[in-house]
Each structure stands twice: as structure tokens, then as C-alpha cells.
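K.L.:
Predicted structure and sequence below. I'll ask about it afterward.
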Amino acid sequence: MSVHKTEVIAPNFKKRLSGVTSTIVQLIPLQRREGLNIATMGPGLPADLPHLKWTAIFSFWSKPEKRNFRIWHARRNVEMIAGILMRDVLRMKLRLVFTSAAQRDHKPFTKWLIRRMNAVIATSSRSGSFLKVPHTVIMHGVDLERFHPPVDQDDEFASSGLAGKYAIGCFGRVRHQKGTDLFVDAMIKLLPDYPEWTAVITGRTTAEHQSFENDLKTRIAKAGLQDRILILGEVPDIRVWYRRLTLYVAPSRNEGFGLTPLEAMASKTAVVASNAGAYAEMIIEGKTGSVVPAGDGNRLREAIRPYLASPEVAQKHAEAALLNTQKYFPLQREATSIREVYEQVFAQK
């Protein structure tokens, strides 16, 4: 990518895959399709994304071809620090945008950094409530081409080869924070009463959380439900598993934003979720799913129960969830809204 044409830089100062990394990877191709000259900078990103080398920083003292300055779009503290250093100390021709997903009060240093941004984006109303500066709420969207309703036989749960007629799923990393244990406990109590249902858990378990997973397997075995509560680990394509579900459960105890309910709803699946992250802002209670207090296993179990008792309700809510997601949460809408913030910053003197 030519640094002289680049108008926006999306830095990624973390090599390990994260939600921020995923956001950058999904948004940049759409933003470029809209005609925005945006490039990434940093490790851990696909080679096919437009990318600037570290030496490009020396060109930030000069203006890009068609703008009076470049925008540095930070999503982490360390990226804000780098932007402030370049803009205010080195006097480079930059303006700074920060996206905040945090669902908590910021530490004093982070507040200091945020006050020095030219524009701030919050990924939900809840995250925006912790900001003490003017901001724009732009919720994450979902790629409706990648996550879509069932289209063929492989998308039917029967194609999985697992027992049961209906599937209930919980996807994501297997750990206490994600509430995987709350899901397992709910399934141990509910599934004996609903023999047509099978529970599926997918996601990576890192070494530090292996004992947590082992404990879940022990609980499942003691209940005699090894064939009906399955921990599959990482699967080659999570998208097909969303399409095979009748109900998706997101039981996180805490979350930054949390995309899995959107991915499920885009796949035409009803959702029961905790109120962690932005889940409560995605789900219409009693129409597309249900929301319960984070960490409350009893409330989670009782919110799931009506769907297991009446799969027809789950299917009705799935249809409404799909329409709501297509209308309000397409990834393109997120890209366009961010572009509008950029243009507001470019208009600043």
C-alpha cells in the first residue's frame, strides 16, 4: 500500500488473534470498497490486507495526496499512546480516532488518553455510558454473506451425525469468563426432561483452562449425559454449526462486545444470552430471544427451558432474529458509519 495515498491507518499492536483483530480484518475490505484509502500497520494480520511497513511512519510528517492529514484509528491504549506521541510530540500530520468497547469505568490514565482523541466511537450504548467525552455509538455488525440461514442438507443438524432432533449450542473459548460451566449445569438439569435435544459446545481450550474443561467433562459423565452434552473443541467451520442449531446460548460472565449472538441470529437461530457485553442491545426480549443477568445460572436455565419445551417458539424467534439482524446489524452499516466519523474528523481544521 502506498503511504502517500493512505488516508487512514488502522494499527494492530497485538500479534495474538483478538476481537479487535477480527474487527480490523472484516472492516478494511468493505471500507476500501467504499473508496477509502485505508491500510493496516502491525503484526498478526492477513497478508492480503493493505499494509504499511513500520518505515512508513517517517512519511507521516507529510500530507497524503488528497487530505490535509491522516487519521490514526486506535482501538487499544498502546495505539492511542503511539498516536499521541506522533501527533503531539513529533508533530506529525495526524488526527486520532479511538474505538472503546470497554464495559467498565476507565482508569485515570485511559481517561487522559481518551480526552486527547479527535473523535471517539463506542461499540454500544453501555460502553458509551462509561465515556466522559462526546462520542458516537456504532455497534459492530456481522458479515451477512458469511453468516446466513440454512441453505442445504449439510446445514441440518441430522447431518452432524449426533443424536437428537434439535441442537442447542454454546460457542467460544471454554473458560469461566465465558460461562461455559453455567451452560453445562443448565443442560445437566434440563436435558433429561427433553430427550429430543442435544447440547453442543465448541471452541478452543487453552492450557491454563484445561482443568476447567476437565471438570466440565467430569460433571457431564457423572450425570450420564456424555452422548448429549458434547465438547467438540475447535471445529473447521463454525458457521455451519450455527445453522444446525435451534437455540444458541451466550452465557458470558463478562464480555467486551461479543459477536456470537449476532452470528447466530444472522444464521436464523434464536438466542438466550446474559447481559454481558452488548448482548442486551442485540436481542429483543420475547421476540428474538431472551436476556438474563450475567452469572445467574438459575435464570439462565429457566430462560432456556421454554425453548426446549416448544421448539416452535424457538423457530418463530429465529425468524424475527434474522430479520432484525439483517436490518440493524449488517457489517456494511458499521463500515459506513465509521466512514462518516472519519469524514467529520477530516472536516476539522
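P.N.:
Here it is on my side, so go on.

K.L.:
Could you use CA atoms for every contact and neighbour count after this?
P.N.:
OK.

K.L.:
do you know how far residue 255 is from residue 179?
P.N.:
Noted for residue 255: a distance of 10 Å to residue 179, by C-alpha to C-alpha, to the nearest Å.

K.L.:
Between those two, tell me which one has more neighbours.
P.N.:
Using other C-alpha atoms under 10 Å as the criterion, residue 255 and residue 179 rank with residue 179 on top: 24 against 20.

K.L.:
so how far is the helix or strand where residue 188 lies from its chain's centroid?
P.N.:
Element membership of residue 188, judged by DSSP states H and E, is helix 180-190. Taking C-alpha atoms, centre = their mean, to the nearest Å, one finds the center of helix 180-190 at 23 Å from the center of the full chain.

K.L.:
got it, and stretch 330-341?
P.N.:
15 Å.

K.L.:
Quick check: buried residues in that stretch?
P.N.:
330-336, 338, 341 (16 or more other C-alpha atoms under 10 Å).

K.L.:
Now render those as JSON lines, adding distance to residue 29 and secondary structure.
P.N.:
As requested, those are exported to JSON lines (distance: C-alpha to C-alpha, whole Å; DSSP: H, G, I helix; E, B strand; the rest coil):
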{"residue": "330", "distance to residue 29": "14", "secondary structure": "strand"}
{"residue": "331", "distance to residue 29": "11", "secondary structure": "helix"}
{"residue": "332", "distance to residue 29": "10", "secondary structure": "helix"}
{"residue": "333", "distance to residue 29": "13", "secondary structure": "helix"}
{"residue": "334", "distance to residue 29": "13", "secondary structure": "helix"}
{"residue": "335", "distance to residue 29": "10", "secondary structure": "helix"}
{"residue": "336", "distance to residue 29": "12", "secondary structure": "helix"}
{"residue": "338", "distance to residue 29": "13", "secondary structure": "helix"}
{"residue": "341", "distance to residue 29": "18", "secondary structure": "helix"}
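
K.L.:
what about versus this one:
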Amino acid sequence: MKILQLISSAGHYGAENMLLNLAKSLERLGCTCVLGVFENLHRPNTEIAEHAQQLGLQTVAIRCQGRADREAVRAIRSRIETQGIDLVHTHGYKADIYGYAAARTLPTPLIATCHNWTSASVSLRLYAMLDRWALRRFHRAVAVSEGVAVVLRRGGVAPEKITTISNGVDVAVFSAGRPTLAAEIGKGNRLVVGMVSRLVRGKGADDFLRAASDVLSCFPETLFVLVGEGSARKELERLAGELGIENKVIFTGQRADMPGVYASLDVFVLPSLNEGMPLTVLEAQAANRAVIASRVGAVPQLIQHRETGLLIEPGDVASLRNAMLELLADASLRAGLAARGQARVREHYSAESMARRYLSLYEDLLGGRARQCQGAVCHVPPIAHENRQEEG
């Protein structure tokens, strides 16, 4: 089975990590994944393509000059027709819209994974409206959590087209991480609290800093680390200065050594105001770290309060501070939460189990002739071919 995975990427974040985990695991199951990455004219970003190539995954660049780029649509359609693509799987509103435009008259099934929807700006609200229109016409829409499934149903996607499949991570990779960040930040014997996220509004990084300021009055040697990039970074750096904690807060930028980053932390925090199913929580748990996270999206599904982590209400700085203080003061509590969290991820949220669920969905969508894959029978329909020159 050959799957075209489409994504428009602004960096290496949750959806990108999920896609790489999925593609790697599907290839181990005998499928072939081609990653079609939009090469956006105004905001080019090749991180996911570079990571995919390092993993040995086939990637193609889809040049996109702006909105409603017909050449990009033709390029996608040409690849579907000429490269034996059996199924198109899209990730994100741009991939959904262009993928639908390219494949709408072909017999190739269309499936979308909906990671999360945001409507923070007028332009994004318009894109979300167009995305919902396209998704109603897809063969299947996968929600990463029940909360996202509810949004899809409210958006007019037929309930019978919606499937919920939880994200998964490669537990072996994260559990084997060595603390590569520790020496860089001068950890020594000090405790480190970290947050891994895009540095944008709504992720709660400002709450993280305000809580850190309070925690430092009790644990003055603690270090706080923000891993990631985003439009709010300078604003957050100013806030750290205003709070007088700039010498205790480290902004690392984007990192490629995430298993090593998690291994360098004692406590992981995700104080988001809104989430779908955050991979960073699963990654931190897979790395055997104690986790504090907001009770949003699918987070309560991932964390059983006081059993596999601590849950706080979004925007509640006092609760975040208290949770940090409790974990910093109690090493045995940190260890217990971390061990139970890791065991639960290994049992329920592995990348392989996620990939097997997607493969089963692919097989349900594909009728007709059967093609034998390693470990699975893949049903492949005949594909109409037209004589088109391949583009971009």
C-alpha cells in the first residue's frame, strides 16, 4: 500500500511528530509512505522534510506560491496518478483543502487527521470554515481525541465518517534518552522544570513563568527551561525580565535531541489553555518524567490525576505553582508518577498501536484488488491514470 501523506509545516511540532511516528511505523508494517511537504513561498520551512529524510522516508516538495495555487493542486494530482498512490492522508487545513482539490475527481480515497482547530484570527477562522467544507467531502476524518471529534460533528462532518485514533509515540526512543541538555544549562544537582511547546499565545508559557517566579522563592536553585520557538518568544523573554527571573529561565529554541531534552528534566509542564491530544505529554511520560498539565482537550485521557501525573485548571497560576512545589519537594512522588505514566503510555499509546489502527482504517477504505503487504493485506482499487507531466 502506498500512501501520500500531505502536510504544510511551520516547524517541527506536534502534528509533524505524529506524522513521522505514523510514517515510520507504517513502513515497518510493510506500507510505503511518501511525505508531501508544502514548500510555502512566504514562510518556507523544511524541518519536517529534513527529519523525514534522516529517518529514510521518501519526501517530495510541493511548491505553493500562495492562496489558491492551481499549480500546487496539479502537482499533487500528478503525483497521485503517476506514482501509484493508493490513498491520500492529509494533516492540517492547508493539506486538507489542497488534497481535496487534487483528488476530488479521482477514485483515490481521502482521509484527514484533525489534530486541533483554532480560530484565533479572522484569517484562520476563514480557513477553518473552508476546511470544514472540504472535510465533509472526505471519505474519513480522524480525530485525535473525543473533543476534536465533537468539533468535527458540530462542523457538519457526518458521524459515520469520524473515527477517533489517539496519537502514539516511540516509547523505546524516549525511554533511552540521555540528558544532553543538562550539561549545556549547568544543571549539576539542581532540579529542572521544563516546558516543550510552540511559544505562542494560548500555550500558557506566561503562566509557566509567573508560577516559576513564585516557586523560586521556595526553591531558589531551580532552573526553568522553555524549549521551542514562536511569535511570543520576545514577549516571554521580557516577562522573565520583568519578573526578575531571567537568570533562572533558559530559552533553548527548537531542539532536535528531544529524548535528551526530556531526560534532562525533573518535571515536565504543559499549562496550555487549549489542546487536541498533545504529543509532548506522551513523550515526557515515555521518557519517564513526572508531568503537570492543564485539564484541556485529551489531557485528562492521558493523565490520571495523582496516579500518572498532576492535572491543573487552565490559566490557574496558583494551582500550577502548588503542583510544581509539591513535585519539587517530593522525589518519591515524582518517581512514582513518572513510572506509572511511562507504563501506561507503553500499554496504550505506542506508535505501533496507532499505526495498526490507521492501517485497519486504510484497509476498510480500500476495496477491490488485494495487494499483499508485509504483515497485512492491503486492498487496492484501480487508479485512473491520465497523461500529465509531473510537477514540483
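P.N.:
Nice, thanks for sending it over. No experiment lies behind these values; they were computed from the predicted model shown.

K.L.:
Which part of structure 2 matches the helix holding residue 188 of structure 1?
P.N.:
Under TM-score structural alignment, helix 180-190 of structure 1 corresponds to residues 205-215 of structure 2.

K.L.:
What lies in contact with that stretch?
P.N.:
Applying C-alpha atoms under 8 Å, 6 or more residues apart in numbering, the contact partners of stretch 205-215 of structure 2 are 195, 199, 224, 236, 239-240, 243-245, 269, 271-272, 315-318, 320-321, 324-325.

K.L.:
What's the match for residue 147 of structure 2 in structure 1?
P.N.:
Using TM-score structural alignment, residue 147 of structure 2 pairs with residue 126 in structure 1.

K.L.:
Now do the same contact list for the closest residue to that match other than its chain neighbours.
P.N.:
Excluding its sequence neighbours, the residue lying closest to residue 126 of structure 1 (C-alpha to C-alpha, 6 or more residues apart in numbering) is residue 103, at 6.5 Å. Neighbouring residues of residue 103 of structure 1 by C-alpha under 8 Å, 6+ apart: 126-127, 130, 255-256, 277.

K.L.:
just to revisit the earlier point, mean per-residue distance, the match of helix 180-190 of structure 1 versus structure 1.
P.N.:
Once fitted to structure 1, stretch 205-215 of structure 2 is off its aligned match by 1.3 Å on average (mean C-alpha distance after the TM-score superposition for structure 1).

K.L.:
So the match of residue 147 of structure 2 belongs to a strand, correct?
P.N.:
No - Residue 126 of structure 1: not assigned to a strand; according to DSSP: H, G, I helix; E, B strand; the rest coil it is helix.

K.L.:
Give me the number of neighbouring residues for residue 51 of structure 2.
P.N.:
16.

K.L.:
Mind checking what helix or strand follows the helix or strand in which it is found in sequence?
P.N.:
Residue 51 of structure 2 is part of helix 47-54 when elements are defined by DSSP H and E. Next in sequence after helix 47-54 of structure 2, counting helices and strands by DSSP H and E, comes strand 58-64.

K.L.:
Give me the contact list for that following strand.
P.N.:
33-41, 49, 52-53, 71-72, 75-76, 392.

K.L.:
Same check on stretch 132-151 of structure 2?
P.N.:
Against stretch 132-151 of structure 2 from outside (C-alpha under 8 Å, 6+ apart): 96-97, 100, 109-117, 152, 155-158, 161-167, 276-277, 297-298, 365.

K.L.:
Return the set of buried residues in that stretch.
P.N.:
132-149, 151.

K.L.:
cool, stretch 305-314 of structure 2 as well?
P.N.:
Counting neighbours by 16+ other C-alpha under 10 Å, stretch 305-314 of structure 2 gives 305, 308-314 as buried.

K.L.:
just stretch 193-212 of structure 1 next, same as before
P.N.:
197-205, 212.

K.L.:
in structure 1, which spans are strands?
P.N.:
Listed in chain order, the strands of structure 1 (DSSP state E) span 8-11, 38-41, 70-74, 94-100, 119-122, 136-137, 166-171, 197-202, 229-233, 247-250, 270-274, 289-292.
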